[in-house]
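In: sequence unavailable; structure follows:
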């Protein structure tokens, strides 16, 4: 690629390229060279925008976590409509059907990345922690609406749902589960909770 060619929104272009490499080839294939090649730019572009590759990866993870906020708002807006199991199934399908599973694999495979993320997020596994918070905020609203029994511990139920559904999606190379399989797990986890 010729030098001196302006790249629009280089940060987002690099993030999107990293996401494609991550989804296609997995966390071990994610290198600065792979990202810049996928983005169609010189390697120096990445280092002009980020201190080093781990700084880039940390920003990528934080950017993708930010997208969960939009999903959380949509899930909260669905409270009181449809069924609790249906709303949770849709939200979890959207969450784990995205790059979230690959991001979890990336975070768990890179010690330096985890160390950087600990500065911004001192507890939990990035993406999974935010996903559990999304589910908990939704379930809290449903409990206030009387659609979830008051005596259930939402702070335990939310990560239980995340863990159970994450297991369905965890095989990066396998066929993703269908909505029916996710709904079955959600229904089993919330049995006795939904009213």
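Out: Thanks, I have the structure now. Being a predicted model, the structure only gives us computed values, none of them experimental.

In: could you use CA atoms for every contact and neighbour count after this?
Out: Fine.

In: quick one, helices of the chain?
Out: Secondary structure of the chain, counting by DSSP state H: helices at 10-25, 32-39, 43-49, 53-77, 84-96, 100-109, 111-120, 128-144, 154-169, 179-189.

In: please compute how far the second one lies from its chain's middle.
Out: Helix 32-39 has its average C-alpha position 22 Å from the chain's average C-alpha position, going by CA atoms, centre = their mean, to the nearest Å.

In: next, the angle from it to helix 53-77.
Out: Calculated by axes from the mean of the first three to the mean of the last three CA atoms, to 10 degrees, helix 32-39 forms an angle of 60 degrees with helix 53-77.

In: one more structure, for comparison:
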């Protein structure tokens, strides 16, 4: 006889619960019990789908990295349309949502998580590295189309944009950064290279 209600997508339900705990309570309070309580499931559900809590956290971050990689493909597809600053502003605002920012803090706070993510092939600083690669790929595409100066140092511009935008997001604890502030950062960083 069944003892509970079947979960439609238990992994996603647990990932969503982890995001809510991170936003509400911070990385230091993220535990397997906090996640399962937030998800409204028995603690065993997490361990049925993941070897241990660090495996769960690794998959949580890898899931977010996959979202960044999908977003990178979408951003590259915008090359040649709209404005460079507008395209980058949009992707930074949607990409660096409050949950993403909380996950970055989590990655920084947990050595074992970073170790496992590196073993899985993530960037040196997971999520930030993938976001930087996304911006660099887009800038390269725009440079190839002539909308960015041929001599523009994309390898320097991409991390500068990510770092400067990241500061805008950390100022907005639990809420998205103001689009106007992000756009100002983007236009300032790109001022000398956009044609």
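Out: In hand now; what should we look at? Computed from a prediction, not measured in an experiment: that's the story for all the values here.

In: so after superposing, what's the score?
Out: Remark: TM-score between the superposed chains equals 0.93 [TM-score structural alignment, normalised by the length of the first structure]; 194 aligned residues with a CA RMSD of 1.6 Å.

In: circling back: I'd like the helices of the first structure written out as JSON lines, with mean neighbour count added.
Out: Output for the helices of the first structure, formatted as JSON lines (neighbours: other CA atoms under 10 Å):
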{"stretch": "helix 10-25", "mean neighbour count": "19"}
{"stretch": "helix 32-39", "mean neighbour count": "19"}
{"stretch": "helix 43-49", "mean neighbour count": "14"}
{"stretch": "helix 53-77", "mean neighbour count": "17"}
{"stretch": "helix 84-96", "mean neighbour count": "20"}
{"stretch": "helix 100-109", "mean neighbour count": "19"}
{"stretch": "helix 111-120", "mean neighbour count": "15"}
{"stretch": "helix 128-144", "mean neighbour count": "20"}
{"stretch": "helix 154-169", "mean neighbour count": "18"}
{"stretch": "helix 179-189", "mean neighbour count": "17"}
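
In: quick one: closest of those helices to residue 3 of the first structure.
Out: Nearest to residue 3 of the first structure among the helices of the first structure is helix 43-49; the distance by CA to CA comes to 10.1 Å.

In: could you tell me where that closest one falls in the second structure?
Out: Under the alignment (TM-score structural alignment), helix 43-49 of the first structure falls on residues 43-49 in the second structure.

In: that stretch against the first structure, how far on average?
Out: Once superposed with the first structure, the aligned residues differ from stretch 43-49 of the second structure by a mean of 0.6 Å; criterion: mean CA distance after the TM-score superposition for the first structure.

In: contacts for that stretch?
Out: Around stretch 43-49 of the second structure, the neighbours that count as contacts under CA atoms under 8 Å, 6 or more residues apart in numbering are 10-11, 14, 32-33, 36-37, 53, 56.

In: next, format the residues you listed as CSV and append distance to residue 92 of the second structure.
Out: Output for the contacts of stretch 43-49 of the second structure, formatted as CSV (distance: CA to CA, whole Å):
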residue, distance to residue 92 of the second structure
10, 29
11, 26
14, 25
32, 30
33, 32
36, 30
37, 32
53, 29
56, 26
